[in-house]
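J.: Using only what follows, build the 3D model:
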Amino acid sequence: MLDCPESDSTTGVNPLVASANYNQPEIVIYLLEEGRYDIKFSELHTLMLWAAKRGHTQVVKLLLADQSLDTQKLSSNAFLSAARNGHVEILRLLVANASTNPLPHMRTENAFMAACEQGRLEVVEVLVSPTGANVDPSCRQNGGLKLACISKNTQLVKFLLDDPRVDPASQNQAALSSALTSRDIDMVELLLEDGRSNLSKLDPGVITNCTKFAPLRLVKMIFGAKHDIPIDTVELAYVEACKAG
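T.: So this is what the prediction gives:
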């Protein structure tokens, strides 16, 4: 990469890595711009992951701009970290780099799942966009929606439900089950309003367990839903709700 020693002769630690370890992005940027130090790929990997996690966009730009590096490998490793931590601009840089160095589907899908779990709507929008990573939002049997239902981000769930490829009824109503288990009233309400989620299709144990410590509003929602829930399930859920007070 650069025509300089790999490490500080007095410490044996690469100054770039040392600066990253102390979270000093300005120093890292200076060293990269000045071309002061050579660096091994393993250290580059560490540096890219640090920048993607912390949101240091300029560091990522400089690393991707170096034509002597295997940026496909660097992008692949940093993709998940940027998505999980919600750094949209870094993700866009990595997506743009992937236009000439495609990322494995597993990597982009992993990033999508992580973004859904963390409730990162902007990240998800970039990942599913045809001009972005073009991830199928129904991948892994609609696993993204299931994870989004425990993220507390109703806007993200609305976004996913608006995509015709996403089916909230898949995997035995997994999305609704996830929302109920989390006792997220707004999320349950959103799924039921969508019309494709159905309480009567759930495992009875999910409803019973949910009503044990659920807020009154959620219990009323379950019992008042216009779904053909088996009477024995309703009765058992009612008993559990009463026990819990």
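
J.: CA atoms for contacts and neighbours, from now on please.
T.: Will do.

J.: Surely Val123 and Glu89 touch.
T.: No: between Val123 and Glu89 there is no contact, the gap being 9.2 Å when judged by C-alpha atoms under 8 Å.

J.: which one of the two has more residues nearby?
T.: For Val123 versus Glu89, neighbours defined as other C-alpha atoms under 10 Å are more numerous around Val123 (24 against 16).

J.: Can you tell me how far the more buried one is from Val166?
T.: 17 Å (C-alpha to C-alpha, to the nearest Å).

J.: Now do the contacts for the residue most central in space within the chain.
T.: Geometric centre of the chain, nearest residue: Ala115, 1.5 Å, by C-alpha atoms, centre = their mean. Ala115 is in contact with Ala83, Arg84, Asn85, Gly86, Leu121, Val123, Val124, counting by C-alpha atoms under 8 Å, 6 or more residues apart in numbering.

J.: please redo it, this time with the cut-off set to 6 Å
T.: Ala83, Arg84 (C-alpha atoms under 6 Å, 6 or more residues apart in numbering).

J.: That one sits in which helix or strand?
T.: helix 105-118 (DSSP states H and E).

J.: quick one: the helix or strand following that helix to helix 105-118, angle?
T.: Where DSSP H and E defines the elements, the next helix or strand beyond helix 105-118 is helix 121-128. Helix 121-128 runs at 160 degrees relative to helix 105-118, counting by axes from the mean of the first three to the mean of the last three C-alpha atoms, to 10 degrees.

J.: let's see this one next to it:
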Amino acid sequence: MINRLSISIVDTTEHATAEYIKEYINSNNIFGVFEYNEIEEILKISKLTTKDFITLLNQSSNTVDPIDLYKCTRNTNVSIQKFEEVISFLNSIKDFMKLGILDGVIDFIQQLQKQVSDTTEELQKLQARYRKVSPAYKVKDFFDNYVALRNHASEDKKLFSKECEEKLWEVSIDKEFLKERNIFHAACEKGELNLVKSLIEWGCDKEMESPNKRTPLIFAAQYGQLDVVKYLISIGANKEAKDNNGNTSLIIASSKGHLHVVQYLISVGADKEAKNDNEETPIIIASKRGQIEVVQSLISVGANKEAKDKYGWTPLASASATIHLETVKYLISQKADKEVSVNGGATPLIIAAQNGQLEVVKYLISKRVDKKAAKNNEYTSLILASLNGHLEVVKYFISLKANKDEISND
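T.: Here you go, the predicted model:
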């Protein structure tokens, strides 16, 4: 235990004692060792933490009169670092020095502390969010930017507007085959109706073209996003806009088999006979892709089943080149010309044989098509199947007693 005698006579000055003040405080005997006037002089040149000062006040409890305590400690240099220490400091001197007048001050500081804390927390959140829309952030991952815009469109309109001002929606996917899509186009493609609406309401052009000239409506139609298609049409999007291959929204939707989109676009007046750069109509491209439900829907509204592309291919000819037997059957059931001559005289049978489509060949034969018709007046179905290595088709023709000695007129 430290007592007054433990300090040499030459070190009993206030300066020397001040160096040991924390030891006296920790030993809980400062008021038992020193007189009040000595304590005042020592504390005047001491530097205490808030914790040390409060410990000192606690030691005065029940032994030191509040007035004497005030006189002893009034000039103490106390280091205070944060709001919590201010409040603890004031509460302690209020209690031990009987200064009830400090209640209002303490309440005010507590309210101020809460306001500062709330403001600091909000500022940190805003800083974190705004860092995401800085120019440096814009070059980061497309998907992070997409998710940020999508979420903020629903949850934080102010931040969403800030991101739009930074043109965050212009960020494109950093992959060669997807570079044509920016975030606005991707939102249409993914069917994010709320994000699409928010971007357009903010000011994005509903006819904004990608590098491949695809509009938001074309992107939505391509991926079967009916709700987005309806919204875009409702605000006047051009349903006949074409991409750089001449495809309209209806042609794209038909090729992908999005029946409900096809039906809706036709219901609002989309041109069912529109042609792309290859002069393919919706029914031609749907037949080529085997989208039978779309083909049926287009036929039901009067689409031309004998339409021809720039190479003369009809829907039936296009379907015959592929494995889409059901489409072939349906078109023939609708009286499509099964002997139509395209591309130098090739009939659907010749096209099917040349492409090795055995089941289509069998079906067409069952419908009594001319199996001896010749392309360019030279090559029959049997010869073309042979030249292209389709052995099963060759065997089938031979089994029908086709003239296996047929040769080119050369």
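
J.: TM between them?
T.: Once the chains are laid over each other, their TM-score by TM-score structural alignment, normalised by the length of the first structure reads 0.75; 217 aligned residues with a C-alpha RMSD of 3.2 Å.

J.: and the longest helix for the second structure?
T.: Counting by DSSP state H, the longest helix found in the second structure is helix 103-131.

J.: residue range for that one in the first structure?
T.: Alignment of helix 103-131 of the second structure against the first structure: no match, by TM-score structural alignment.

J.: Could I get the buried residue list for the next helix or strand after that helix?
T.: Counting by DSSP H and E, the element after helix 103-131 of the second structure in chain order, helix or strand, is helix 135-138. For helix 135-138 of the second structure, the neighbour count (16 or more other C-alpha atoms under 10 Å) marks Lys138 as buried.

J.: Stretch 84-97 of the second structure now?
T.: Glu85, Val86, Ile87, Phe89, Leu90, Asn91, Ser92, Ile93, Lys94, Phe96, Met97.

J.: so of those, which ones are in helices?
T.: Reading helices off the buried residues of stretch 84-97 of the second structure with DSSP H, I get Glu85, Val86, Ile87, Phe89, Leu90, Asn91, Ser92, Ile93, Lys94, Phe96.

J.: Which residue is the nearest non-sequential neighbour of the first one?
T.: It refers to Glu85 of the second structure. Among residues not flanking Glu85 of the second structure along the chain, Thr50 sits closest, at 6.3 Å (C-alpha to C-alpha, 6 or more residues apart in numbering).

J.: what about the one you found, neighbour count?
T.: Thr50 of the second structure: 18 neighbours (other C-alpha under 10 Å).

J.: again, but for Ala16 of the second structure
T.: With other C-alpha under 10 Å as criterion, Ala16 of the second structure counts 14.

J.: Let me know the helix or strand that it is in.
T.: helix 14-19.

J.: From Ala78 of the first structure, how far off is the aligned partner of Thr347 of the second structure in the first structure?
T.: The equivalent of Thr347 of the second structure in the first structure is Ala174 (alignment by TM-score structural alignment). Note on Ala174 of the first structure: its distance to Ala78 of the first structure, by C-alpha to C-alpha, is 30 Å.

J.: sorry, back to before: please name every helix or strand in contact with the following helix or strand past the helix holding Ala16 of the second structure.
T.: Sequence order places helix 21-26 as the next helix or strand after helix 14-19 of the second structure, per DSSP H and E. With contacts defined as 3 or more C-alpha pairs under 6 Å, 6 or more residues apart in numbering; DSSP states H and E, helix 21-26 of the second structure has no helix or strand neighbours.

J.: and helix 21-26 of the second structure, how far from the chain's centre?
T.: Taking the mean of its C-alpha atoms, helix 21-26 of the second structure sits 62 Å from the chain's own mean (C-alpha atoms, centre = their mean, to the nearest Å).

J.: Check which residues of the next helix or strand after that helix are buried.
T.: Moving toward the C-terminus from helix 21-26 of the second structure, the next helix or strand (DSSP H and E) is helix 30-33. Of all the residues in helix 30-33 of the second structure, those buried under the rule 16+ other C-alpha under 10 Å are Ile30, Phe31.

J.: do the same with stretch 372-389 of the second structure
T.: Ala373, Ala374, Lys375, Tyr379, Thr380, Ser381, Leu382, Ile383, Leu384, Ala385, Ser386.

J.: Could you tell me which of the residues you listed belong to helices?
T.: Ser381, Leu382, Ile383, Leu384, Ala385, Ser386.

J.: Alignment lookup: the last one to the first structure.
T.: When the two structures are superposed using TM-score structural alignment, Ser386 of the second structure falls opposite Thr211 in the first structure.

J.: The counterpart of Lys338 of the second structure in the first structure in helix, strand or coil?
T.: Residue pairing (TM-score structural alignment): Lys338 of the second structure is matched to Pro168 of the first structure. Judged by DSSP: H, G, I helix; E, B strand; the rest coil, the three-state class of Pro168 of the first structure is coil.

J.: hmm, back to that, now check the residue nearest to Glu85 of the second structure against the first structure: what is it aligned to?
T.: Counting by TM-score structural alignment, Thr50 of the second structure has no partner.

J.: re the thing from before, okay, the match of Lys338 of the second structure and Leu190 of the first structure: tell me how far apart.
T.: Relative to Leu190 of the first structure, and taking C-alpha to C-alpha, Pro168 of the first structure is found at 11 Å.

J.: which one of these two has more residues nearby?
T.: Set Pro168 of the first structure next to Leu190 and count neighbours by other C-alpha under 10 Å: Pro168 wins out with 26 against 19.

J.: Please report the distance of that one from Met187 of the first structure.
T.: 12 Å.
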